[in-house]
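Asker: Provided below are the primary sequence and the corresponding predicted coordinates.
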Amino acid sequence: MSATVLVLVEAVNDYLPILEHMGFTLIRAPSPALRAQAIAAHADQIDAVLTRGPLGFYAEEMAALPKLKIICVIGAGYEHVDLVAAKTHGLTVTNGAGVNASSVADHAMALLLALVRDIPRADASVRRGEWAKISRPTLSGKRLGILGLGAVGEAIAKRGSLGFDMSVSYHNRRPRADLPYAYCSSPLELAKASDFLVVATPGGAQTRHVIDAQVLAALGPEGFVVNIARASVVDTVALVEALQNQQIAGAALDVFDEEPQVPDALKALDNVVLTPHVAGLSPQASEATVRMVGNNLTAFFSGQPVLTPVAL
């Protein structure tokens, strides 16, 4: 397969040879400076772009690449890919929806357990030579609310219901009749019905700050929030205020507004658990993600329908 791919992602480097073995030529540009240089130097060679949601790909970049035909996004989110511009330029856009769902769901449950059981502080106390024993809530029998019941949300729901005997409610763009969980008509209603609220919905303008001060207040002082989706879904200012004022019990976050910068106000709190956007990273997920990209590229350049198209 003779096509040249501009690779903007940095998290799956160990698996990029899969694409080379499939016959694709890669131009690696994992920083803003290298990205600009590559577009300027190789504009007449680039047939495809590999990016991820937070990195995106923009109208002016598409306009600068006359041979560009397809943009592949690893992961489900594509919030910073200019879909209007892609449609204008006649491009195809794909994503990796569902490929890393198991990894993300595992991480969501790990964050929830660490947060609710206060594992980080317990670990730190033992390392300091202390033996502080604090009674913490159990997960069993609690109410799990999931915002966004796509592949990731469904995997989280399965783990919560079957693994921890939790009742599951969810809010989605539309109810899912194929699953046995309780549908809530709004994020506010979902928060009222939840002890643990897990954010698993895509980012973008439609979901920006849907978890706001009102929703957090509805979750209540014994409620916990976990976000493994996109930081934009949660109003960070409102979240910090709710945590500082003990309006909610705690939060666990894998995503942040200005990565890799994390607000000092969050880092100063002892009722939060923070990880560096690693929920979707596992050897299995990374390999599957790159193979999905390769399969989409192979299908496209062979004149076949892509496997995971994004509607433009």
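Answerer: Yep, that arrived.

Asker: make it CA atoms for all contacts and neighbour counts henceforth
Answerer: Fine.

Asker: residues of the lengthiest helix in the chain that come out buried?
Answerer: Ranked by residue count and defined by DSSP state H, the top helix of the chain is helix 283-301. Burial within helix 283-301, assessed by neighbour count using 16 or more other CA atoms under 10 Å, is assigned to 285-298, 300-301.

Asker: Presented hereafter is structure B, for comparison with structure A:
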Amino acid sequence: MKPDKEKKMKLYRWGQSAYETEEDLRKEQEGLCDIDCSLELGTTPPESADIQGLIVTSKVSVDSQIMSSLPNLTFVLTTTSGYEHIDLEYARNHDIVVGRCPIARRDAVIDTSIAMALSLVRNLPSLHHEAQKGVWARAQLPNRNIKRISNLSIGLIGYGIIGRAAFRVWSDLGAKVRWHDPNVLGSFPLEELLSMSDVVSLHCAHTPSSHNIVCTETLNMMPVGSILINTARGKCVDMEAVTQATHLGGFGLDVFPCEPPELLSSYAAHPNSILLPHAAGYHNELGSSVANEVIDSITMWMENNNLPHVV
């Protein structure tokens, strides 16, 4: 159903993330007003039957009960890359389009994943750990597997918006890059990718096929001294298997199956590890970037009844 051009499209913004300021929300509200939309901001579930579009954060659950209470709902747009908080089956069965906003965080996620990978490849956390013990570890260097970017083989799991951008950046830096994504033509077989990679970096959604894609079996396919990076989804990695994979050279994790993880300090005890509090996508302009992407996404909806990044 196309928006009625004779009146403003009614939208409801449910929730505000910690990084979003009142100025960010005002910018979003004014930008949507400019394209003939009326945006109501709220912290409680939507109640008006007139709502046509729902904008949400990852902190709320958009389930069948919520969507069924909005008879005129045409789309749900999450301000995040992930969409696990939305009942996709119900939405698809009732012709409700679900979209997401991956661009606002894309470059920050790539920056973080590459920063972690290079730090671990260069053994920086481990060398710092030695310094904290008062050890001048220069004599250890010949026994450490420290490579330059031009000698690295990178394996990306996931070749969507973030994975493709990561491929370009790693390639520009001079690394050899391969990728695995069963949904994209040209994908490397997973076993082959893992066995050839110095660094394996996850950039995939969490789906039934990617659940615990990094497990004991797949970790054993990775070479001795290789590095694991996960800035994608926590449930794509079996954490117990990672902690028991003593052949790994290190791991950098931004996401975990349960957050915050109960065993955080235990995971951090690995000398060549980097653990972040789901921070990879953050930057100091994130709130403004999200507002811009929301406006751009709904502008596209108003023009051709679709969203740019449909789930």
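Answerer: Sure, I can see it. None of these values were measured; they are calculated from a predicted model.

Asker: before we move on, back to that, and the longest helix of the first structure, how far out from the chain middle?
Answerer: For helix 283-301 of the first structure, the distance between its averaged C-alpha position and the chain's averaged C-alpha position is 18 Å (CA atoms, centre = their mean, to the nearest Å).

Asker: what's in contact with that helix?
Answerer: 1, 12, 15-16, 18-19, 22, 70, 72-75, 94, 96, 99-100, 102-103, 280, 305-308 (CA atoms under 8 Å, 6 or more residues apart in numbering).

Asker: Tell me which entries of those residues lie within helices.
Answerer: Per DSSP H, helices hold the following members of the contacts of helix 283-301 of the first structure: 18-19, 102-103.

Asker: Looking at those residues, which is nearest R28 of the first structure?
Answerer: R28 of the first structure lies nearest to L19 out of these, by CA to CA, at 12.2 Å.

Asker: what residue of the second structure matches up with that closest one?
Answerer: Counting by TM-score structural alignment, L19 of the first structure lines up with E28 in the second structure.

Asker: what's the burial count for its match?
Answerer: Counted with other CA atoms under 10 Å, the burial measure for E28 of the second structure works out to 21 neighbours.

Asker: measure it to V76 of the second structure for me?
Answerer: In this structure, E28 of the second structure lies at 16 Å from V76 of the second structure, with CA to CA, to the nearest Å as the measure.

Asker: now do H94 of the second structure
Answerer: H94 of the second structure sits 12 Å away from V76 of the second structure, taking CA to CA as the criterion.

Asker: Next: I295 of the second structure.
Answerer: Counting by CA to CA, the separation of I295 of the second structure from V76 of the second structure is 14 Å.

Asker: got it, and L141 of the second structure?
Answerer: Look at L141 of the second structure and V76 of the second structure: by CA to CA, they are 53 Å apart.

Asker: same deal with S187 of the second structure?
Answerer: Here the distance between S187 of the second structure and V76 of the second structure works out to 31 Å (CA to CA).

Asker: Next: V200 of the second structure.
Answerer: From V200 of the second structure across to V76 of the second structure, the span is 33 Å (CA to CA).

Asker: Looking at these two, which one has more neighbours?
Answerer: Regarding V200 of the second structure and V76, a neighbour count based on other CA under 10 Å identifies V200 as having more, with 27 against 24.

Asker: For the helix or strand hosting the more buried one, which outside residues touch it?
Answerer: Secondary structure here is read from DSSP states H and E; on that basis V200 of the second structure sits in strand 199-202. Among residues not part of strand 199-202 of the second structure, those counted as contacts by CA under 8 Å, 6+ apart are 113, 117, 152-158, 194, 226-232.

Asker: hmm, 7 Å instead?
Answerer: By CA atoms under 7 Å, 6 or more residues apart in numbering, the list of residues contacting strand 199-202 of the second structure from outside reads 117, 153-158, 194, 226-232.

Asker: what's the farthest-apart pair in those?
Answerer: Of all pairs drawn from the contacts of strand 199-202 of the second structure, the one with the largest separation by CA to CA is S153 and A232; the distance is 19.7 Å.

Asker: coming back round to it: what's the spacing between the residue nearest to the match of L19 of the first structure when sequence neighbours are not counted and A268 of the second structure?
Answerer: Using CA to CA, 6 or more residues apart in numbering and skipping the chain neighbours, the partner closest in space to E28 of the second structure is A291 (4.9 Å). Distance of A291 of the second structure to A268 of the second structure, given as CA to CA: 35 Å.
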